[in-house]
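In: I would like the atomic coordinates for the input below:
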Amino acid sequence: MNGEKLQALARARVQELPGADLEHPFGSEWDVYKVRGKVFMLMTDVTGQPIVVVKADPEDGKALREEHADITPGYHMNKQHWITLHPGGTLKKTLVDQLVTESYLLVVANLPQAKRPVDPALFDGADR
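Out: The predicted model follows:
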C-alpha cells in the first residue's frame, strides 16, 4: 500500500467516527485528528513518506511492531502508547480501520462520561 492510499484509508475511517475533528495546531504539514479536544491520530509526510500515527495499548503496540515491519514506535510521540503506520506492503485496509478505531476508542474511554460521543464498550466500529 502506498503512502497516499494509507493516509486516504485512515482519513476515510476518521470521517465515520462521531465527534472526530481535524485541526492543524503544528502547521499545515500535520493533520491532527481529535475527539473532544484530545488527539487520537496524526498524519504527515515530514519524514519523507506519508505516515499515520495512532494511539495503541502498549501490549498491542508491541505485538503489532513485532508482527509488521510497517509499524514502528510513534513518530515524535510517546513510544509506548503510540505507533506509526508506514506505507509498504503488509498493512491491509481492515487493519488500518481497526487501528484508527481503537485509537479513537482509547481516547474516548478516558473522556468524562458526559463528553463521550459514543460508549466505547458498545461501539464496535461497524457503524458505517
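In: switch to C-alpha atoms for all contacts and neighbour counts from now on
Out: Fine.
In: where is the longest helix in this structure?
Out: Longest helix in the chain, counting residues (DSSP state H): helix 93-109.
In: so which residue is dead centre in this protein?
Out: V54 (3.2 Å; CA atoms, centre = their mean).
In: so the residue with the largest distance to the centre of the chain, which state does it fall into?
Out: Distance to the chain centre peaks in the chain at A114, reaching 23.1 Å (criterion: CA atoms, centre = their mean). At A114 the chain is in helix, as set by DSSP: H, G, I helix; E, B strand; the rest coil.
In: please provide the structure for the following sequence as well, for comparison with the first:
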Amino acid sequence: MDHTQAHTYLLSKPFSSVGQPFGEGVDVFKVKDKMFATLSPGKYNEGETRHWWLNLKCDPDEAQALRDIFDSVIPGYHMNKRLWNTVILDGTVPRGEIERMIDNSFLLVVAKMTKKQREAVQVYL
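Out: Here you go, the predicted structure:
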C-alpha cells in the first residue's frame, strides 16, 4: 500500500476527515474530531528512499506483537509508544494487514466516544 492508497482508505471511513493541524506535510485523520491516524513523509538519510509513515492507534499487546512480526512497524513516532504504532509504507506489510490496522485504529477511537456519537458512526459499519 502506498501513501495515496492509504489516504483514500483512511477517508473511506464513516465521518472521517483530514486536516493539517501540525503543519504542512502531516495529514491528521479524524473521526468526529478524534484523531485515529496520521500520514506523513518519514525520516530518511541522504541516499535512501523516503517512505511515508502511517501512525495508527493500537491495543498495547497487539502493538508489540506487530512490531515483533514486521520490521517496518515501529513504536509510534511522536506518539504514545505504548498505544500507537508507526507503519513505514515500504511495501513489506501486506495491504490487507495495513487495512486491518487502520480499521482497528478507527474502531478503538469510536469505542471511546459518547454513546450518541458511537451509535451515529456504527450505523455505517
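In: how about the nearest residue to the residue nearest to the centre of the first structure, chain neighbours excluded?
Out: The shortest distance from V54 of the first structure to any non-neighbouring residue, by CA to CA, 6 or more residues apart in numbering, is to M41 (4.7 Å).
In: quick one, strands of the first structure?
Out: Remark: strands assigned in the first structure by DSSP state E are 20-23, 30-35, 38-44, 51-55, 71-73, 82-85.
In: picking up where we left off before, give the equivalent position in the second structure for the residue farthest from the centre of the first structure.
Out: Matched across to the second structure, A114 of the first structure falls on K116, judged by TM-score structural alignment.
In: can you give me the distance of that match to V110 of the second structure?
Out: Counting by CA to CA, to the nearest Å, the gap from K116 of the second structure to V110 of the second structure is 11 Å.
In: hmm, back to that, what count of nearby residues applies to the residue nearest to V54 of the first structure?
Out: Using other CA atoms under 10 Å, the number of residues around M41 of the first structure comes to 27.
In: in the first structure, point out the residues matching stretch 19-31 of the second structure.
Out: By TM-score structural alignment, stretch 19-31 of the second structure lines up with residues 23-35 in the first structure.
In: quick check: end-to-end length of that stretch?
Out: Length of stretch 23-35 of the first structure, first residue to last, CA to CA: 11 Å.
In: chain center to that stretch, what's the gap?
Out: Remark: stretch 23-35 of the first structure is offset 13 Å from the chain centroid, using CA atoms, centre = their mean, to the nearest Å.
In: what's the closest non-adjacent residue to M43 of the first structure?
Out: Excluding its sequence neighbours, the residue lying closest to M43 of the first structure (CA to CA, 6+ apart) is V52, at 4.6 Å.
In: ok, the equivalent of that neighbour over in the second structure - contacts?
Out: In the second structure, V52 of the first structure lines up with L54, judged by TM-score structural alignment. Residues near L54 of the second structure by CA atoms under 8 Å, 6 or more residues apart in numbering: 37-40, 86-89.
In: and if you look at G91 of the second structure?
Out: G91 of the second structure makes contact with 1-2 under the criterion CA under 8 Å, 6+ apart.
In: separation between the closest residue to D45 of the first structure other than its chain neighbours and P87 of the first structure?
Out: Excluding the flanking residues, the one nearest D45 of the first structure by CA to CA, 6+ apart is I51, at 6.0 Å. Going from I51 of the first structure to P87 of the first structure by CA to CA gives 7 Å.
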